[in-house]
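Student: Here you go, sequence then predicted model.
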Amino acid sequence: MLKLVVANKLYSSWSLRPWAVLKAFDIPFEEIVIPLRQPDSRERLLEYSPSGKVPVLVDGDVVVWESMAIVEYLAESFPDRAIWPRDVRARAHARAIANEMHGGFQPLRQACPMHLGARFATPPLTDSLQANIDRIEDIWSGARNRFGGGGPYLFGTFTGADAMYLPIVTRFETYGVPVREATRAYMDTMLAHPVFTEWRTSAFNESWRIPDYSVGHTLIESYV
């Protein structure tokens, strides 16, 4: 059976992405959670991951790290699951926006780290942060308008592209980021997805906390 090694579910955006793909497409796997910032975290991670980071997928003697690489490996290994859209144009577009997510949006990541256990005041919307928000909203609306006619997700049905952007949805929610009406509708769809609600419930039941993820942010409400 596949093994997926993830970190604290309250905070680990990169872990959420391939986990969501595995769950959404009913691919059996064993979950291994290694909490970060523990005395033995690095040692335990290196047992599975050559980079010493999560997530990492283990499939027999195949080891795949980096979220995007894991999603691609799953798409190749389970071609019947339609992890990427079937249409070649939609598939190319989905991979492009997923890779843009994987490599970009640093101002947003720094200003709004993933934290499912709290609601914070919106940080100052600097030019670079607002540019990230605008670009993400344009990506979502562009995919929905061009390819999303068959359902409520970016390409109609849930795909690897939705999984890659799921942590961004949570960031917009956690920090009360002002968004367009269409963006809000997509967010509501994603936040109600059974895969996300399962992850969030598990996150709330974790005993590990990393106070650094709250530093510099004004707390409005705590859920854990």
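Tutor: Looks like it arrived, so ask away.
Student: drop to CA atoms for contacts and neighbour counts, all remaining ones
Tutor: OK.
Student: buried set for the longest helix anywhere in the chain?
Tutor: For the chain, the helix that runs over the most residues, judged by DSSP state H, is helix 127-147. Along helix 127-147, these residues count as buried under the neighbour rule (16 or more other CA atoms under 10 Å): 129-130, 132-133, 136-137, 139-141, 143-144, 147.
Student: Kindly report the same for stretch 58-67.
Tutor: Of the residues in stretch 58-67, those with enough neighbours to count as buried (16+ other CA under 10 Å) are 58, 64-67.
Student: distance between the ends of it?
Tutor: 13 Å (CA to CA, to the nearest Å).
Student: which residues in this protein form helices?
Tutor: 13-24, 41-46, 67-77, 88-103, 106-111, 127-147, 160-174, 181-191, 194-204.
Student: before we move on, back to that, tell me which of the buried residues of stretch 58-67 fall in strands.
Tutor: Counted as lying in strands by DSSP state E, out of the buried residues of stretch 58-67, are 58, 64-65.
Student: thinking again about what came up before, and the longest helix of the chain, what other elements does it pack with?
Tutor: If contacts are counted by 3 or more CA pairs under 8 Å, 6 or more residues apart in numbering; DSSP states H and E, helix 127-147 sits against helix 88-103, helix 106-111, helix 181-191.
Student: also this one, for the comparison:
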Amino acid sequence: MYTLYIGNKNYSSWSLRPWILMTELGIPFTERLIPFNEPGYEPFASISPTAKVPCLHEGKDRVWDSLSIAEYLNERHKGVWPEDASARAWARSAAAEMHSGFGAVREICSMNCGVRIALHSVPDNLKKDIDRLGALWTEGVQRFGGPFLAGPKFTAVDAFYCPVAFRVQTYGVQLPPTAARYVETLLATRGMKKWYDEALQEVWRDLPHEEDTPKWGKVTQDLRK
């Protein structure tokens, strides 16, 4: 049995990736949530060699980093990546681009599921990232037929962009029609609804996440418990 260690659902975009992948593919696992900077919980260093989440445990195996977890699961389960070779190559490239890129989105639009934020402005580097997301999502849906990025089934590439879908919702990001419909498709999945509902119920507030928000925007709505 897998045990997946994650951080706060409201904030932890990296934790969401393997969680939503396993949930949507029906891969059984035990969830262990360790909130950020809260006393009384086991330290991240005790469950991961990098002292970060997510981390997947199976027996003596410790698999850290969301991309590594996806590949570990791919060796054991069908459906992690698309069956079609062209779609699979595209999906892996798109997932890797998310894994290593979109720095402005990460910095300015950090994941905070339970609030709505009006940005003070959209800097050029953020606009560039948003334009790239719109183009990439449009290409994937149109090339492979949708409604997901690499075809009719949810795969790892969608899991990697699920945290961005929450960011689009939080910050009211404007996208081309096809890309906007793709975000709606992700938000409507059973797993994303469950993650979102549970994020709203969390009572923890992580100051490093919360204190950075006023630099980039104004909270217009807080839906959290």
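Tutor: It's in. On a predicted model such as this, the values are computed, not experimentally measured, just so you know.
Student: Taking the buried residues of helix 127-147 of the first structure together, which two end up most distant?
Tutor: Looking at these by CA to CA, the two members farthest from one another are Leu129 and Phe147, with 27.0 Å of separation.
Student: tally of neighbours for the alignment partner in the first structure of Thr178 of the second structure?
Tutor: Thr178 of the second structure is assigned Ala182 in the first structure as its aligned equivalent, the criterion being TM-score structural alignment. The local packing count at Ala182 of the first structure equals 13, with neighbours defined by other CA atoms under 10 Å.
Student: quick revisit: out of the helices and strands packed on helix 127-147 of the first structure, flag the one nearest Met164 of the first structure.
Tutor: Of those, nearest to Met164 of the first structure by CA to CA is helix 88-103, at 5.9 Å.
Student: mean deviation of that closest one from the second structure?
Tutor: For helix 88-103 of the first structure, the mean distance to aligned residues of the second structure following superposition is 0.5 Å (mean CA distance after the TM-score superposition for the first structure).
Student: could you check the angle helix 160-174 makes with that helix?
Tutor: Note on geometry: by axes from the mean of the first three to the mean of the last three CA atoms, to 10 degrees, helix 88-103 of the first structure and helix 160-174 are set 40 degrees apart in direction.
Student: any chance of the helices of the first structure in TSV, with distance to Met1 of the first structure too?
Tutor: Output for these, formatted as TSV (distance: least, CA to CA, whole Å):
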stretch	distance to Met1 of the first structure
helix 13-24	12
helix 41-46	19
helix 67-77	13
helix 88-103	26
helix 106-111	33
helix 127-147	34
helix 160-174	21
helix 181-191	28
helix 194-204	20
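Student: Arg119 of the first structure is nearest to which of those?
Tutor: Between Arg119 of the first structure and the helices of the first structure, the tightest spacing by CA to CA is seen for helix 160-174, at 4.8 Å.
Student: and that closest one, how far out from the chain's middle?
Tutor: Here the centre of mass of C-alpha atoms in helix 160-174 of the first structure, compared against the chain's by CA atoms, centre = their mean, to the nearest Å, lies 5 Å away.
Student: Give me the helices and strands touching it, please.
Tutor: Helices and strands touching helix 160-174 of the first structure, as assessed by 3+ CA pairs under 8 Å, 6+ apart, comprise helix 13-24, helix 88-103, strand 118-120, helix 181-191.
Student: In JSON lines: these, plus distance to Leu4 of the first structure.
Tutor: Formatted as JSON lines, the entries for those read as follows, by distance: least, CA to CA, whole Å:
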{"stretch": "helix 13-24", "distance to Leu4 of the first structure": "7"}
{"stretch": "helix 88-103", "distance to Leu4 of the first structure": "19"}
{"stretch": "strand 118-120", "distance to Leu4 of the first structure": "26"}
{"stretch": "helix 181-191", "distance to Leu4 of the first structure": "22"}
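Student: tell me the most buried of those?
Tutor: The highest average neighbour count among those, using mean count of other CA atoms under 10 Å, belongs to helix 13-24 at a mean of 23.
Student: could you give the angle of that helix to helix 67-77?
Tutor: Helix 13-24 of the first structure and helix 67-77 are oriented at 20 degrees to each other (the same axes, to 10 degrees).
Student: so how far does helix 13-24 of the first structure sit from its counterpart in the second structure?
Tutor: Helix 13-24 of the first structure sits 0.3 Å off on average (mean CA distance after the TM-score superposition for the first structure).
Student: how close does Gly117 of the first structure get to Phe25 of the first structure?
Tutor: Distance, Gly117 of the first structure to Phe25 of the first structure, using CA to CA: 26 Å.
Student: Same check on Ala182 of the first structure?
Tutor: Plainly put, Ala182 of the first structure is 26 Å away from Phe25 of the first structure if you go by CA to CA.
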